[in-house]
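Peer 1: can't give you the sequence, but here's the structure:
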């Protein structure tokens, strides 16, 4: 029996049992809801809008060498469709934000101003930095206030991002448009024969799903959708129905799933292969040839795709069922989207062949899990992690600076979840007791954990220690996070005990 026929058989059995168990009117409503719940834009998108590329953020360099950026959270309006002004939020613009870029070893400072009418935060997703600079829910920036986080970039080249993280309101703030990329560079990556001209053969792709009611965003949740908001169309870098003209044989796509609940199974409409070169936290040991890469909310992947003169190819998200036909249908895994059309020029610039080795024999800078000082388990349910909903005044775990731990993540309620850990990049050791697939062998800070799945990860905590200021771990399906599917940990020195989070205190103005 094929996978599709087996799945159809399970659906028919379930519907038959439903017919026996409940009145005909209820069954009819359930069948209608199920049949109407999937969404597809495949073959229906007229790619008419040039892809916007977020500008590189301007910066200055202080006398002490610190690179300084300015970011303003601000309200605005944007014409996603001609003649329709949609109210939005953005960073230093009407929607989304500029791409920040810094090099390993640099000191950076970001001057954040909140010009919104409510408090928010700016979290540096994937960044290794002090807890007071992390931009989590303990570093709120009140309306009209300023914040200046600063830190040393001490991690490999990677595609990171920034977004709000106010406790209980993250979904709403991200949906309105507060998000942007933060690209890190280092000397080793700069020497590799990779596409690297930003906006030319190196393209940031911030993928979001949206829904409109007239000119307004519609942020309502679908009936039966306990994953959170699921839109009926997609946009890239704030562009609906986008196309991009490319002039090089090889193009690097920095994929960011900036949706609040939807996972994407990226591929191309002609099933061409592509080279996966990096995951959340940086480069793989060597390129991996794939024709699909699934990213849940918050995850990133860098891929290199080859194009031929004059051709067109469409970046698509394919239906990607997990195991539960009900959750797949109402959680969006049965949906499919045409996302971006690449249009190759009639004459292309030649691109160098990819190297077989990217980071060298030492591999990515993540622990291998061979010497953990402690193992922990995390049971994931929408109602909370390990049976506890988030509490701002409770420290859930203390980890010792300079040590490695192994964490086991177990999905206990059957609905889709993922797991993001602040401050660190981790290694996925196992998926259901087996070696992870190639796309999960690079440095990660977010990992998909679908229904009944168990994932084991290794993490190293290099500090600095701060017993009073926690980092977060949480589901990055933001409806789940806002509902309390989050916990807190602090990094301490050997023998040091956790302190007390400064709940209700002002953010750090240093």
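Peer 2: Perfect, thanks for sending it. These figures come from a predicted structure and were not determined experimentally.
Peer 1: please count neighbours and contacts with C-alpha atoms only from this point.
Peer 2: Will do.
Peer 1: in the strand ranked longest in the chain, what counts as buried?
Peer 2: If you go by DSSP state E, the chain has its longest strand at strand 67-81. Neighbour counts over strand 67-81 (16 or more other C-alpha atoms under 10 Å) mark 67, 68, 69, 70, 71, 72, 73, 74, 75, 76, 78, 80 as buried.
Peer 1: just checking, next helix/strand downstream of it?
Peer 2: strand 84-91 (DSSP states H and E).
Peer 1: just checking, what packs against that next one?
Peer 2: Applying 3 or more C-alpha pairs under 8 Å, 6 or more residues apart in numbering; DSSP states H and E, we find strand 84-91 packed against strand 67-81, strand 216-217.
Peer 1: check contacts around the closest residue to residue 497 other than its chain neighbours.
Peer 2: Excluding the flanking residues, the one nearest residue 497 by C-alpha to C-alpha, 6 or more residues apart in numbering is residue 467, at 6.8 Å. Under the criterion of C-alpha atoms under 8 Å, 6 or more residues apart in numbering, the neighbours of residue 467 are 490, 491, 492, 496, 497, 498, 499, 500.
Peer 1: ok, and here's another one to check against it:
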């Protein structure tokens, strides 16, 4: 038996004990009637300083803690700079940022900057481990359009458990001179991190992230770590940055009164123009920005409805929004937003990927020492993702892409903007126009993988490097010492 698979299987009993009795597949619908009795927690903005060289510095500590996720019941959780989740990092295009990430968990971890376009050594994938007690200090210059990104662990084989315990936070990128959209954090620019959990009777986290087809599908929905939440708004227009931070669940988000709203952004940036509709869908890792209009004194519930996929069972409420008796006026939504369209030439290279079961791509499980694809810097390619089984999604590090078609048909208009994660329904083929960056490194890979975390941890992941154009044939397809690095070498600084 392959050594990694043996280790993964050997770890299952301990993981099940740590999180309870294991996920059940007979009850996937959220339980109980919400009363909306808890004020929505807004993650604080991460503190930063600017040094003499103009570098903006942030500090993050990965730590264990205890949270009251359910009323009156303490839960052992993990978080950044606190017991659960992490602060929202906010920075501007053109800034150089430096992160000091300290691991106080007592076990190996990493921090991946999901959606960030940056050198591979700073990406925070499984090749940048942070051993217990160590501090990792990646630094890069932000050179991409305004977007809603996020950060989370990416240690191979343990990502699902660490995210489920609470290690996740938003990373908002602003662009000077951008369109006039709501931007007052926590007032008319509100993050919504959607996650589902299972709990034992005493309030402990329940479920095994490596059991069953999809791992964990929880029956309690948390928003920013808040169960049964309500939010008070004080402006006519509110921008919601919605992140699906769940391990596996898909959300079909709409308002109970079916009011229409405008989608203004996808994963990797703003749309060209706002798209009006009344429902959007998000698989794990996807983000979307919507702008909603409210009337003074009204109340409305944000919900998710069931669908046909294996990971979106049931209708359930998510959040009640309460508008103040008097609302501050908001500027009109701009008709044009950005020019972020990803195009490919007529003779673009086509790469094909087949998703096999829940543990392989193109028939191969993830191998830390194997380079699967070599891409020239600045390339614009077509990637075809074929899924012959049940629901998956697909995330590519570093890139921005546009969904060309799903089974030959166009994607929904709201999904036409720049993305980095896409839903790939069962028995389907999705084609992507992919734009790669300019950061070259023939020995340090980026990842592509299913972002259903049970599948990612089980081996549904591959690796690619970006190199100087014309040198592709000279690049070694193996990484010396990669397996050793995964199991605890000192982190890079």
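Peer 2: Yep, that arrived. Nothing here was measured: the structure is a model prediction, and the numbers come from that model.
Peer 1: care to give me the TM-score?
Peer 2: Here the TM-score for the pair of chains, by TM-score structural alignment, normalised by the length of the second structure, is 0.91; 460 aligned residues with a C-alpha RMSD of 1.6 Å.
Peer 1: on that earlier part again, wait, which of the contacts of residue 467 of the first structure is closest to residue 231 of the first structure?
Peer 2: residue 490 (35.9 Å; C-alpha to C-alpha).
Peer 1: give me the neighbour count for that closest one.
Peer 2: Residues lying near residue 490 of the first structure (other C-alpha atoms under 10 Å) number 28.
Peer 1: what residue of the second structure takes the place of it?
Peer 2: Applying TM-score structural alignment, one finds that residue 490 of the first structure aligns to residue 465 in the second structure.
Peer 1: so where does the residue nearest the centre of the first structure fall, helix or strand?
Peer 2: Nearest to the geometric centre of the first structure sits residue 298, at 1.2 Å (C-alpha atoms, centre = their mean). Under the criterion DSSP H and E, no helix or strand holds residue 298 of the first structure.
Peer 1: ok so, going back, which of the buried residues of strand 67-81 of the first structure sits closest to residue 461 of the first structure?
Peer 2: Using C-alpha to C-alpha, residue 67 is the member of the buried residues of strand 67-81 of the first structure that lies nearest residue 461 of the first structure, at 25.6 Å.
Peer 1: give the contact list for the closest one.
Peer 2: With contacts defined as C-alpha under 8 Å, 6+ apart, residue 67 of the first structure is in contact with 59, 60, 61, 102, 106, 107, 108, 109.
Peer 1: quick one: what's aligned to it in the second structure?
Peer 2: In the second structure, residue 67 of the first structure lands on residue 56 (TM-score structural alignment).
Peer 1: excluding chain neighbours, what is closest to the match of residue 490 of the first structure?
Peer 2: Closest residue in space to residue 465 of the second structure, ignoring its immediate chain neighbours: residue 445 at 4.6 Å, by C-alpha to C-alpha, 6+ apart.
Peer 1: and the helices in the stretch 151-300 of the second structure?
Peer 2: For the stretch 151-300 of the second structure, applying DSSP state H, counting those that start in this stretch gives helices covering 159-165.
Peer 1: hey, where'd the strands end up in the stretch 351-500 of the first structure?
Peer 2: Along the stretch 351-500 of the first structure, counting by DSSP state E, counting those that start in this stretch, strands occupy 374-381, 384-385, 397-400, 403-411, 417-421, 427-431, 446-449, 454-461, 471-474, 486-492.
Peer 1: hang on, the earlier thing: quick one: map the residue nearest to residue 497 of the first structure onto the second structure.
Peer 2: Aligning on TM-score structural alignment places residue 467 of the first structure opposite residue 442 in the second structure.
Peer 1: state the distance from the closest residue to residue 8 of the second structure other than its chain neighbours to residue 491 of the second structure.
Peer 2: With C-alpha to C-alpha, 6+ apart as the criterion, residue 8 of the second structure has its nearest non-adjacent residue at 6.9 Å, and that residue is residue 157. From residue 157 of the second structure across to residue 491 of the second structure, the span is 18 Å (C-alpha to C-alpha, to the nearest Å).
Peer 1: of these two, which one has the most company?
Peer 2: residue 157 (21 against 16).
Peer 1: residues touching the aligned partner of the more buried one in the first structure, list them.
Peer 2: Alignment note (TM-score structural alignment): residue 157 of the second structure maps to residue 168 of the first structure. Residue 168 of the first structure is in contact with 481, 482, 483, 484, counting by C-alpha under 8 Å, 6+ apart.
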